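Asker: What follows is a protein structure lacking sequence information:
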C-alpha cells in the first residue's frame, strides 16, 4: 500500500516534537548514491582500495546520513512543503554496508515571524553509535497537505565488479615489460602511460621518437624514464617491436595507432614472427553489469569463418586464459542458433565435434557443451524451461561463437546496450598481444593490461634489458 504523507504547520509544532526514520544500508545503496551524485571516491566503491585505507573497508558517503535527515524533515516533521534555510553537521563516524541507520530530528526553537524552526539532528547505527550530529533551520510548510506518496521507479544497481579482482591479481606480479607498438596518438600513448602508472607494465615505446615526445609534451606527461626505440614508420615499428620480444627484451605487445592487420602481419611472419603451434585468436573478458561473473567471448576480432580445427584452438586458447584469471575449470558454451544438432547448421555440427574432441583429450582444462543458444548458455531459467540438463547451460564462463560476424555483433550488443566493459587480448602467439581501441575507456585499457600481465608473467621469464636497433 502506498504510504500517506501529511505535514504539520508551524502552529501545530511545539518545542520537543520529534520524528525519526530508519533505513538499512547496503552496497547497492552506496553505488546508487555514487551514480546519482558523481562522487566516485574509491573509499566508497573499491573494496581493495578501501581495505588498505585508514577506514579499513568500504564506507558510505558522509552525505548519505544527511540525506536521511532531509528525508525525515521532508516527509515527517514538518513534512511536505518544508524548505531548508541553513544546516551544520559534525561527522563523527562512518556508516558501512550492513548498517541500519536511524535519523532523528527534534525541535529546539521556534521563530514566529518567519515561521522558522530549529531542529537538533542525529544519526546513529544499530549499535547506538553516533555517526552524525548537527542542527538545521527550516521554513515550516505554509499550506496543509495530506496526500499519497508518489510511486517511484525501481532502481536497479548494475555495478561493474569483475575488473577489480582482475587488477588486484595482476598487481601481485611484477610489472610486465611491454613493447608498445607505434604509440603515435594521444589515446595510444595514454593507454600505455596509464598502465605504467598503475604498476602493471613497464613500457618500451617503439615508434617515431619525435612524434612520441611531442605527444607526451602536449599531454604534460613525463616519459623521461621510458626508453624509446626510434622508427621511421608504423611498418618498422611492428617489425622492431616483434624483434624486441624475440630477443627477450619484452614479454608482451601493446597495439598503438597502427592497423591491427599491420601488427599481426609482423607477428605471423614465418621466419621473424611470434607464431606458436596454436592458431591466433582474440578473446574479450566482459564485465557485464548484473552478471555474477566475468564472461569470456571468442572470437569476435580475428578469425572470420573459423574451421573446426580453428575452433579447437580458439576454445583451448580461451580455456587457458580463463584458468589464468582464476576460473579453475571453465564452462565452455559452444554457441549456435539452436541447442540441437542439425546437419543444415554447420555450427551445431562443429559444436558436437568439439565436445567429442574434449572427451578424447584434444581440448583440455574446461567443460564443453553445445550446441547451445545464447539464452540457455547464460540463463538457468532458459535452460530449465527448455529441459536442458548440462553442466554448462545457464552458467557458462566462456562463449565460443560460430564466426566473427556473430561474435562481433554479440560483443557490441553487450557493450552498447548492456553497458558491459570489454577487455581484449590476442592469444595463441608466443606472448600476449593487447589490441586496445581508441574507444576504450581507462578501465578497459587497464583490464587488457592486467590480462597480459597474468599471461605474460606466467609464460615467460623476466625480460632482459631492452636493446636499441642497429
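Answerer: That came through fine. What you see is a predicted model, and the numbers here were worked out from it, not measured in a lab.

Asker: From now on I want contacts and neighbour counts done on CA atoms only, so please keep to that.
Answerer: Fine.

Asker: Show me where the stretch 151-300 of the chain has its strands.
Answerer: 176-181, 201-207, 227-230, 252-255, 281-287, 295-298 (DSSP state E, counting those that start in this stretch).

Asker: Of these, which stretch is the most buried?
Answerer: Stretch with highest mean neighbour count among the strands of the stretch 151-300 of the chain: strand 176-181 (a mean of 30; mean count of other CA atoms under 10 Å).

Asker: before we go on, here's another structure to hold up against the first:
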C-alpha cells in the first residue's frame, strides 16, 4: 500500500523545482492561514505578498511566533478591501495567484468576479478538489463541489474544460473524465444523464477538447474496472477515470467529504477559470493539504506561463 500523502509529496517535491509563485495572500489574520502561507514560502512553493490590516497581521504573527519580516505586506483596512487590493495586484502583474486567508470565500470571490475590476475571463469559474485517496493508484480530480450550485449545460462545459486543463497541468499521462450520475444509462427522468450524454457529444464535436470523456457513469463503474466489466460497459474511461465530474454542488460536496472522512483522503483545492489560480483553504485543512493546494496552483500557474495563455 502506498504511504499516506505519497501523491501529494511527489507533487510538492516537483513544485520545489519551479520558481516560487508570486501569491497575494488575502487577509491572513489568523494563525493557521498566516502559518500556512509562511510554511509554503519556506518550502519554496510561493513568494507571498501579505494583504490585509498591517497591525492585525503583525499582532497575529507575534502571538503565534510566525516570522513575517521578510515578506512584503500591503496594508488594507478590512477583508473586503484586502480582497480588492489582492485582485488589483494580479491586474497589475504583481501576483500570479491568490490565496484565501481568514475571510469568507464569498468575500474573496466577489472581488474576483467583479465585472469592472475583477479577474473574469470568457470561461466560467469553477472549483476542483485534487484528492489523494489511500489505496487508489492515482490522484482524483473532483469537480465542482464548491462554487457552481446547480450548473446549466453551458456552465458544465466550462467546468469540464477547466478540469481537463488542470489534469494536463498536473501532468496526467491521459486525462479520463467520468461524468457522474446515479446510473450509466440515459434516462429521460434523470436530467443529469441527458446532460452527460450531451457533454460527450460536445467532446465528439470538439466543443470540449483534451481528454477522453464518458458519461453518464455511476461512481462504481467510473473508478472500478470490475464494476465496469460486470455492467458490460465498453469504454476507455469506465473503471479508469481520473477526473470525476459531478451533477451539482451537493453531490460533489458529499462525494469529496465522503472520501475525506470515510476513506481517509486529503483534498487540496483550487479555483480555475479566472486569470490566475485561486487557492481556497479551510481552517480544518492539514498542513499537508495546504501545501498541496499551493503546489496544485503552482503547476497551473506554470502551465499558464509556459503557454502564455489566460484562460478563456
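Answerer: All right, it came through fine. Values in this document were obtained by computation on a predicted structure and should not be read as measured data.

Asker: what's the counterpart of residue 269 of structure 1 in structure 2?
Answerer: In structure 2, residue 269 of structure 1 lines up with residue 114, judged by TM-score structural alignment.

Asker: can you pull the contacts of that match?
Answerer: Residue 114 of structure 2 makes contact with residue 120, according to CA atoms under 8 Å, 6 or more residues apart in numbering.

Asker: Distance check, it against residue 88 of structure 2.
Answerer: 11 Å (CA to CA, to the nearest Å).

Asker: contacting residues around residue 325 of structure 1?
Answerer: Residue 325 of structure 1 touches 166, 169, 451, 454, counting by CA under 8 Å, 6+ apart.

Asker: Inside helices: which ones of those?
Answerer: 166, 169, 451, 454 (DSSP state H).

Asker: Can you lay out those as JSON lines showing neighbour count and distance to residue 75 of structure 1?
Answerer: Converted to JSON lines, these look like this (neighbours: other CA atoms under 10 Å; distance: CA to CA, whole Å):
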{"residue": "166", "neighbour count": "19", "distance to residue 75 of structure 1": "44"}
{"residue": "169", "neighbour count": "17", "distance to residue 75 of structure 1": "46"}
{"residue": "451", "neighbour count": "26", "distance to residue 75 of structure 1": "50"}
{"residue": "454", "neighbour count": "24", "distance to residue 75 of structure 1": "52"}
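
Asker: From the residues you listed, pick the one nearest residue 212 of structure 1.
Answerer: Of all those, residue 451 has the smallest distance to residue 212 of structure 1: 25.2 Å, by CA to CA.

Asker: Surely that closest one touches residue 169?
Answerer: No: if you go by CA atoms under 8 Å, residue 451 of structure 1 and residue 169 don't touch, sitting 9.6 Å apart.

Asker: Among the ones in helices among the contacts of residue 325 of structure 1, which one sits closest to residue 256 of structure 1?
Answerer: When these are compared against residue 256 of structure 1 (criterion: CA to CA), the nearest one is residue 451, at 17.0 Å.

Asker: Quick one: map that closest one onto structure 2.
Answerer: Residue 451 of structure 1 maps onto residue 296 in structure 2, by TM-score structural alignment.

Asker: same deal with residue 310 of structure 1?
Answerer: So, by TM-score structural alignment, residue 310 of structure 1 is matched to residue 155.
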